[in-house]
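>>> Got a predicted model here, sequence first, then my questions.
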Amino acid sequence: MASIPHIDMSRYDNDFDALVQDIGKGYESFGFVALTQHGISDDIIHGALDISRELFALPEETKKKYHLKGKGGARGYTPFGTEIAKDAKHVDLKEFWHVGRELEGQAPYPQLTPNVWPEEVPAFKTRMLDLYQALDALGNKVLDALAVYLKQPRDFFRDKVNLGNSILRPLHYPPIIDEGTPSVRAAAHEDINVLTLLVGSREPGLEVLAKDGSWIEVSIIEGAIICNIGDMLQRMTNYLLPSTTHRVVNPPMPFSANSRYSIPFFLHFNPDVIIDALDSCVSEDRPKKDPAISSDDYLMERLREIGLIK
């Protein structure tokens, strides 16, 4: 973890200016930081991880009842061996469940479809929504600090993510039976979204690609939440804040004989937000790289690349 900055989020309330500089410089240098003193209780985090184990222990035929074919995995269950990283040759060794924003009444965007809940694990809904709301609030605090760092009003991102199709993804990487498999738990990739906040895993395997081309192992220290920049924010900042390549490798024995569980939260822009380079991130030395595109069009383009939408 020495290569990834630790950011004390308690300073959001008592030393915001220092937080702005540390978090901005940390992301500009690494694209990944570890959030400490973030205010999310261990009960919420461990409760969600524990109920995920219970969910994925269900029989395969039971889980597949909640797989919505043709929906790109937007909600409910996605079976093992479905997702493939962009430009990868082999599918990832994982299964997962998607929990979206829970709304009352008519959704303001068609992308905000109803959640799917497993009746066999009734506590799953409560624990996942508790974690969803906590990570959504924490992500907004990170964005407040980044907004100021990027010379924008503090609340610049607030109305751009308040109705985003943000996704909580309980993940299960099963034990690796074939040690010679060409597949890995998650091939090298960058995240599509704005920010990703990761809780768990207690098992090794997460690695981040350093600027010198080496892979750095990331261990989740007790209580910390890993938070990285996604491609959407990289694009909006004209690549000032990098979306860093990362992967989950197959660990050696005895770890490979065990399941790995983690829960990333993919924070998204509202579907109609236009992703365009901020004026403060464009200069003669840093010319604008990409044309403007709506966040929904960009998301659909990327989901096709990773095989979730055909």
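Here it is on my side, so go on.
>>> From now on I want contacts and neighbour counts done on CA atoms only, so please keep to that.
Noted.
>>> Check which helices and strands the strand ranked longest in the chain sits against.
Longest strand of the chain, by residue count under DSSP state E: strand 260-267. In terms of contacts (3 or more Cα pairs under 8 Å, 6 or more residues apart in numbering; DSSP states H and E), strand 260-267 is packed against helix 42-56, helix 123-149, strand 167-168, strand 171-173, strand 195-200.
>>> Just put the ones you listed in a markdown table and tack on mean neighbour count and distance to Arg11.
Below are the helices and strands packed on strand 260-267 laid out as a markdown table (neighbours: other Cα atoms under 10 Å; distance: least, Cα to Cα, whole Å):
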| stretch | mean neighbour count | distance to Arg11 |
| --- | --- | --- |
| helix 42-56 | 18 | 20 |
| helix 123-149 | 20 | 10 |
| strand 167-168 | 25 | 26 |
| strand 171-173 | 23 | 31 |
| strand 195-200 | 24 | 18 |
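>>> got another, please set it beside the one above:
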Amino acid sequence: MPAPNAIEKISDMASTRDQVAVIDLSDWLARTPEGDAVAMRLVDSFRKVGFVYVIGHGIAAEAVTAIFRASYRLFQQTPAQLDKVHYRHAGHYHGYVPKGVLAGTGSFHELYDCGMDIGDDYQGPGAYLSNMPNPWPEDLPGFRETVEGYQQLMRPLADELLAAIGVGLGLPRDFFQARSAIPHAQLRLLHYLPRPDAPDDALSVGRHSDYEAVTILAQDDVGGLQVRDPHGQWMDIKPIEGAFLINAGDMLVRWTNGTIPATPHRVRTPRERERYSVAFFYGTSYDVVMEPVLPPAHPVVERHEPVTGGEYLWQRFTEHGI
């Protein structure tokens, strides 16, 4: 099974660290006087690349190890077992997605999506996504508890990241949290299958940006994620021990009027070893109207019309799929 904690050390990351910052959240989370400086560094890093590593995030290594173990157990099941949690049983957007289903990629990976139970009774635009059930595997004891436990850890971290982004932009600390009471919160377990004969340019996931506000990514030590740098070149993003990789999504682009970009990224196909990663996607509320709160970041910037989070997400999911 994967070893999520046996990851390349920060000291070995010179080429990547030139572009993607490593930021310690400890002062921000502890509410020290240095916390605002952390928020400023976070926003500065997002402005430059759209990605940042965070350490000092308060998530125990045991929780990360547990979610990787759960993912490994899931994807080791037989095709018949996996078919029981196939996404067709849950209204298309939750459940198991076999390799070859997603368009526009190398299609050599499989995934499992599940939403987070927010405990709301939202019935507006996008409610189909908000209220969709999760198909849980019946023959994996403890799987659901591990996944839901991990989600419960990720949501507060996502709220803290958005709060820091708000402060770094000069907004009130609770600006985004006040607009995240009914968030789109989705966990994705990913399994990339190796191809020994894969050419250098083979991709398991093609170029894309994420729909939501922030994504919190945990990775094993295989690597393969690539991010387009400010010069238009693709750079390899190697995992860092104990760190989460955070990227801004399209919702933040709308909120910040392009000040924070949703940087395109992709995943190369592994040749020798399978790759596992865990992504937590977090967006502002379904029922809140998203309107730019900052002036345009560039003289010529796409105009973002006001739209609720639910309307926006439903449009993106129905246009582009899972």
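Thanks, I have the structure now. Please read these numbers as outputs of a predicted model, since none were measured by experiment.
>>> can you tell which of the helices and strands packed on strand 260-267 of structure 1 is closest to Glu83 of structure 1?
Across these, the minimum distance to Glu83 of structure 1, taken as Cα to Cα, is reached by strand 171-173, at 12.0 Å.
>>> In structure 2, what range does the closest one match?
Alignment of strand 171-173 of structure 1 against structure 2: residues 190-192, by TM-score structural alignment.
>>> next one: stretch 129-136 of structure 1
Under TM-score structural alignment, stretch 129-136 of structure 1 corresponds to residues 148-155 of structure 2.
>>> Check stretch 149-157 of structure 1 too.
Mapping stretch 149-157 of structure 1 onto structure 2 (TM-score structural alignment) gives residues 168-176.
>>> Ends of the matching stretch, what's the gap?
With Cα to Cα, to the nearest Å as the measure, stretch 168-176 of structure 2 spans 12 Å from end to end.
>>> now stretch 50-61 of structure 2
Stretch 50-61 of structure 2 has an end-to-end distance of 25 Å (Cα to Cα).
>>> Might you quantify the distance of that stretch from its chain's geometric centre?
Taking the mean of its C-alpha atoms, stretch 50-61 of structure 2 sits 13 Å from the chain's own mean (Cα atoms, centre = their mean, to the nearest Å).
>>> what comes into contact with that stretch?
5, 20-26, 29, 42, 45-46, 153, 157, 242-248, 260-263 (Cα atoms under 8 Å, 6 or more residues apart in numbering).
>>> can you do 7 Å?
For stretch 50-61 of structure 2, the surrounding residues in contact (Cα atoms under 7 Å, 6 or more residues apart in numbering) are 20-26, 45-46, 242-248, 260-263.
>>> Tell me which residue of structure 1 lines up with Thr318 of structure 2.
Here Thr318 of structure 2 is matched to Arg304 in structure 1, going by TM-score structural alignment.
>>> from what I can see, that match looks like it's in a helix, true?
Yes. Looking at Arg304 of structure 1 with DSSP: H, G, I helix; E, B strand; the rest coil, it is inside a helix.
>>> Break down structure 2 into its helices, ranges please.
Remark: helices assigned in structure 2 by DSSP state H are 14-17, 26-30, 35-48, 61-75, 79-83, 127-130, 143-168, 250-256, 309-320.
>>> Dump these into CSV; add distance to Leu294 of structure 2 as well.
Shown next, in CSV, are the helices of structure 2 (distance: least, Cα to Cα, whole Å):
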stretch, distance to Leu294 of structure 2
helix 14-17, 29
helix 26-30, 23
helix 35-48, 14
helix 61-75, 36
helix 79-83, 46
helix 127-130, 28
helix 143-168, 11
helix 250-256, 5
helix 309-320, 18
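>>> Of all the ones you listed, which one comes closest to Thr269 of structure 2?
helix 61-75 (17.5 Å).
>>> Provide the aligned range in structure 1 for the closest one.
Aligning helix 61-75 of structure 2 against structure 1 (TM-score structural alignment) gives residues 42-56.
>>> what's the mean deviation for the matching stretch versus structure 2?
By mean Cα distance after the TM-score superposition for structure 1, the fitted stretch 42-56 of structure 1 averages 0.6 Å away from its aligned residues in structure 2.
>>> how deep is the residue lying closest to Pro5 of structure 1 once chain neighbours are set aside tucked in, by neighbour count?
Nearest residue to Pro5 of structure 1 in three dimensions, chain neighbours excluded: Val33, at 5.1 Å (Cα to Cα, 6 or more residues apart in numbering). Counted with other Cα atoms under 10 Å, residues neighbouring Val33 of structure 1 total 23.
>>> How about the contacts made by the spatially closest residue to Ala147 of structure 1 that is not a sequence neighbour?
Spatial nearest neighbour of Ala147 of structure 1, excluding adjacent residues (Cα to Cα, 6+ apart): Arg154 at 5.5 Å. Taking Cα under 7 Å, 6+ apart as the contact definition, Arg154 of structure 1 lies against 144-145, 147-148.
>>> quick one, what contacts the most centrally placed residue in structure 2?
By Cα atoms, centre = their mean, structure 2 has its centre lying nearest to Thr215, at 2.6 Å. With contacts taken as Cα under 7 Å, 6+ apart, Thr215 of structure 2 has the following neighbours: 246-248, 279-282.
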